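> Provided below are the primary sequence and the corresponding predicted coordinates.
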Amino acid sequence: MEIRDKVAIVTGGASGIGAGMAQHWARQGARGVVVADLNLERAQGVAAGIGAQAVAMKCDVSREADIQQLVHATRERFGQVDIYFSNAGILGKPGGIDLEDALWDKMWQVHGMAHIWAARAVVPEMVARGEGYFVITASAAGLLNIVESAPYGVTKHAAVAIAEWLRIAYGRQGVRVSCLCPQSVQTDMTAGGTGSAGLDGVLTPEQVAEVVTQTMREEKFLALPHPEVAKYFLNKGQDYDRWLGGMQKLYSAHMGAGAKP
């Protein structure tokens, strides 16, 4: 899909990957870009920097009603939704099974159900039109896991699975689906350090946006701004037990540095 003349919703659009994506698509000629975020003031700043084709909207993706209202307001403003970039995410905090249920529940909502709710809101119209694009931001952690945070790794796996299912179910009905799986990117979430996710370098949001747009043009499933992730994923599939052993070493090194499990 080409971006020119399309209408795109970008959640988590006030900063990081979302802001970079909104700005990039505006430069690619999108006729409408909705910068959606829980932080409306920052979203308004991003939209103002883009220009007349952008509008900011407040949205808490952990609430289905907010997502439905976001899509309704976008249709009211621009007529339809061509692209939905389900990008909003939260880092949570380091830890594992000891972490409180409230954090796990929030991560499931933001990294799991938010994508389901968004698909409910936009996929039927895309199917009816015979065209549309749905992009989910997961993470390299969704393919490879991450030793620092169990809730993050587990729920990002769910995000990948949701994207896979949507591609399987609707790919022959005109709905294109891609899944973004970067390692570390310059965002608010990585400002305090990148941990194991920074092993292959920290990219800018603009670099990620270029990869996502090219992935959409080619209608491929995985958008991998860090190409090394494809090699790691292949290694995981070829020898799962060896890969698990390597991850155990990473975890032991992480714990040896005094981190909480």
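Happy to help now that I have it.

> From here on, just use CA atoms for contacts and neighbour counts.
OK.

> the longest helix in the protein is where?
Looking across the chain with DSSP state H, the single longest helix is helix 150-170.

> Give me the helices and strands touching that helix, please.
Under the contact criterion of 3 or more Cα pairs under 8 Å, 6 or more residues apart in numbering; DSSP states H and E, helix 150-170 touches helix 101-108, helix 114-129, strand 132-137, helix 140-144, strand 175-180.

> any chance of the ones you listed in CSV, with distance to Glu2 and mean neighbour count too?
Shown next, in CSV, are the helices and strands packed on helix 150-170 (distance: least, Cα to Cα, whole Å; neighbours: other Cα atoms under 10 Å):
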stretch, distance to Glu2, mean neighbour count
helix 101-108, 32, 16
helix 114-129, 16, 19
strand 132-137, 10, 24
helix 140-144, 25, 23
strand 175-180, 12, 26
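
> now the ones you listed as TSV including distance to Pro151?
Converted to TSV, those look like this (distance: least, Cα to Cα, whole Å):
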stretch	distance to Pro151
helix 101-108	6
helix 114-129	16
strand 132-137	16
helix 140-144	11
strand 175-180	18
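
> just so I know, which of these lies nearest Ala56?
Of all the helices and strands packed on helix 150-170, the one in closest proximity to Ala56, counting by Cα to Cα, is helix 114-129 (17.4 Å).

> Distance from that closest one to the middle of the chain?
Centroid separation for helix 114-129 versus its chain: 16 Å, with Cα atoms, centre = their mean, to the nearest Å.

> dropping in the other structure now:
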Amino acid sequence: MELDGKVAIVTGGAGGIGAALAEALVARNVRVVITDLAAEGLDSVAATLAEHAPGSITTIAGDAASPEHIDATIALAETEFGPVDLYFANAGITGAPGLAATDDEWAQVIDVNLMGHIRAARRLVPGWVERGVGYFVSTASAAGLLTQLGSATYSVTKHAAVGFAEWLNVTYGDRGVRASCLCPMGVDTKLLRPDDTPADEGAVLMQRAVETAGRVLTTTEVADVVIDAIGDERFLILPHPEVLEMYRHKGADYDRWLRGMRRYQQSLVDSAKP
């Protein structure tokens, strides 16, 4: 898709990958609505981008999984800029790790990491089909292709996000609607490196697994890869190209891959012992 003059919505836009995506889009003459629960962060990102591209950015604070907020965000984009061309379902949370996660905690992670994508697509795709053009970009994770040590909630919902993006691509790809799925490993964000040191063993394991699996990228590096992939209309967006080889090994011999993951997990646990 050619980006010049398009209108985009980016969720999780108050920092991290979302803020970097907004910056990359604005630099390419895209008008962008960013949304996040963190209103102050949104204001800061918008103020910075407005210095370079006045009139190209606006914000709305709220829950990216809420149907009412999704409707309000789309309405704002249409009022300020025109019909939405691209939707970046980027907001995400990790949730409580392992089997200790409660039903309520599972529901929250499913809501943000999956249902927010489904609700936005439900709202936008019919109009895109009528117009013959539209682009949905889902931020999943390498965890959605492989797995996430230490966090069942994150791993399961990211697998589901990949599956939904695949379904969108297959179902609507011949009707003008494009769908891509972003699956990075470690990215230098608050999600990976929160201000407070994780106290839970599962959260610590998750962090160590991501940081040791490959190079931790900057958000700008990830955003640049996303922009290139949109230009090529490529489904699988892999800022860490080695993920594809890992995925191939997984499919080639699933049991061997599982044994290797268990060994890797144990090595991380052992290395953390005093």
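Nice, I can see it. Being a predicted model, the structure only gives us computed values, none of them experimental.

> one step back: which one, of the helices and strands packed on helix 150-170 of structure 1, ends up nearest to Gly153 of structure 1?
Minimum separation from Gly153 of structure 1 across those (Cα to Cα) falls at helix 140-144, 5.3 Å.

> quick check: that closest one aligns to which part of structure 2?
Counting by TM-score structural alignment, helix 140-144 of structure 1 pairs with residues 142-146 of structure 2.

> Pull the residues that contact that stretch.
Stretch 142-146 of structure 2 has contacts (Cα atoms under 8 Å, 6 or more residues apart in numbering) with 154-162, 183-185, 243, 246-247, 250.

> Likewise for stretch 126-137 of structure 1?
In this structure, residues lying in contact with stretch 126-137 of structure 1 by Cα under 8 Å, 6+ apart are 1, 81-88, 115, 119, 123, 159-160, 163, 170, 173-181.

> Count the residues that sit near Glu228 of structure 1.
Counted by other Cα atoms under 10 Å, the residues lying close to Glu228 of structure 1 total 13.

> residues touching the equivalent of Gly12 of structure 2 over in structure 1, list them.
In structure 1, Gly12 of structure 2 lines up with Gly12, judged by TM-score structural alignment. Listed by Cα under 8 Å, 6+ apart, the contact set of Gly12 of structure 1 reads 18-19, 35-38, 86-89.

> what's the farthest-apart pair in these?
Maximum pairwise distance among these (Cα to Cα): 14.6 Å, between Val35 and Gly89.

> Read off where stretch 58-68 of structure 1 ends up in structure 2.
Stretch 58-68 of structure 1 corresponds to residues 61-71 in structure 2, going by TM-score structural alignment.

> And the matching stretch, end to end?
Counting by Cα to Cα, to the nearest Å, the length from the leading to the trailing residue of stretch 61-71 of structure 2 is 13 Å.

> What residues of that stretch count as buried?
Within stretch 61-71 of structure 2, the residues that count as buried by 16 or more other Cα atoms under 10 Å are 61-67, 69-70.

> what residue of structure 1 matches up with Asp253 of structure 2?
Alignment note (TM-score structural alignment): Asp253 of structure 2 maps to Asp239 of structure 1.

> Tell me how many other residues surround its match.
For Asp239 of structure 1, using other Cα under 10 Å, the count is 10.

> same deal with the one 3 residues further on?
Other residues lying near Arg242 of structure 1 total 12 when counted by other Cα under 10 Å.

> Please apply the same query to Ala47 of structure 2.
When neighbours are defined as other Cα under 10 Å, Ala47 of structure 2 has 15 of them.

> follow-up on the earlier one: so which of Val35 and Gly89 of structure 1 has more stuff around it?
Counted by other Cα under 10 Å, Val35 of structure 1 and Gly89 do not tie: Val35 has more neighbours, with 32 against 21.

> what secondary structure does the more buried one sit in?
The local conformation at Val35 of structure 1, judged by DSSP: H, G, I helix; E, B strand; the rest coil, is strand.

> does it really touch Ala47, like I thought?
Yes. If you go by Cα atoms under 8 Å, Val35 of structure 1 and Ala47 touch, sitting 6.3 Å apart.

> pretty sure Leu91 of structure 1 contacts Ala150?
No. Using Cα under 8 Å, Leu91 of structure 1 is not in contact with Ala150; the gap is 10.7 Å.

> if you count what's nearby, which of the two comes out ahead?
Neighbour totals were compared for Leu91 of structure 1 and Ala150, and Ala150 leads with 21 against 13 (other Cα under 10 Å).

> tell me the centre residue of structure 2?
With distances taken as Cα atoms, centre = their mean, Thr139 lies nearest the centre of structure 2, 2.1 Å away.

> distance of that one from Arg215 of structure 2?
19 Å.

> Now do the contacts for Gly29 of structure 1.
3-6.

> Buried ones among those residues?
Of the members of the contacts of Gly29 of structure 1, the ones counted as buried by neighbours, 16+ other Cα under 10 Å, are 3, 6.

> Which pair of the contacts of Gly29 of structure 1 spans the longest distance?
The largest separation in these, counting by Cα to Cα, is between Ile3 and Asp5 at 6.4 Å.

> what touches both of the two?
Common neighbours of Ile3 of structure 1 and Asp5 (criterion: Cα under 8 Å, 6+ apart): 29-30.

> So which of the contacts of Gly29 of structure 1 sit within helices?
In this view, those have no member that belongs to helices under DSSP H.

> Same list as before, the contacts of Gly29 of structure 1 that is, but in CSV and with distance to His72 of structure 1 included.
Output for the contacts of Gly29 of structure 1, formatted as CSV (distance: Cα to Cα, whole Å):
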residue, distance to His72 of structure 1
Ile3, 21
Arg4, 22
Asp5, 19
Lys6, 17
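
> The longest helix of structure 1 vs structure 2, mean deviation?
Taken over the aligned residues, the distance from helix 150-170 of structure 1 to structure 2 averages 0.5 Å (mean Cα distance after the TM-score superposition for structure 1).

> I appreciate the help and will end here.
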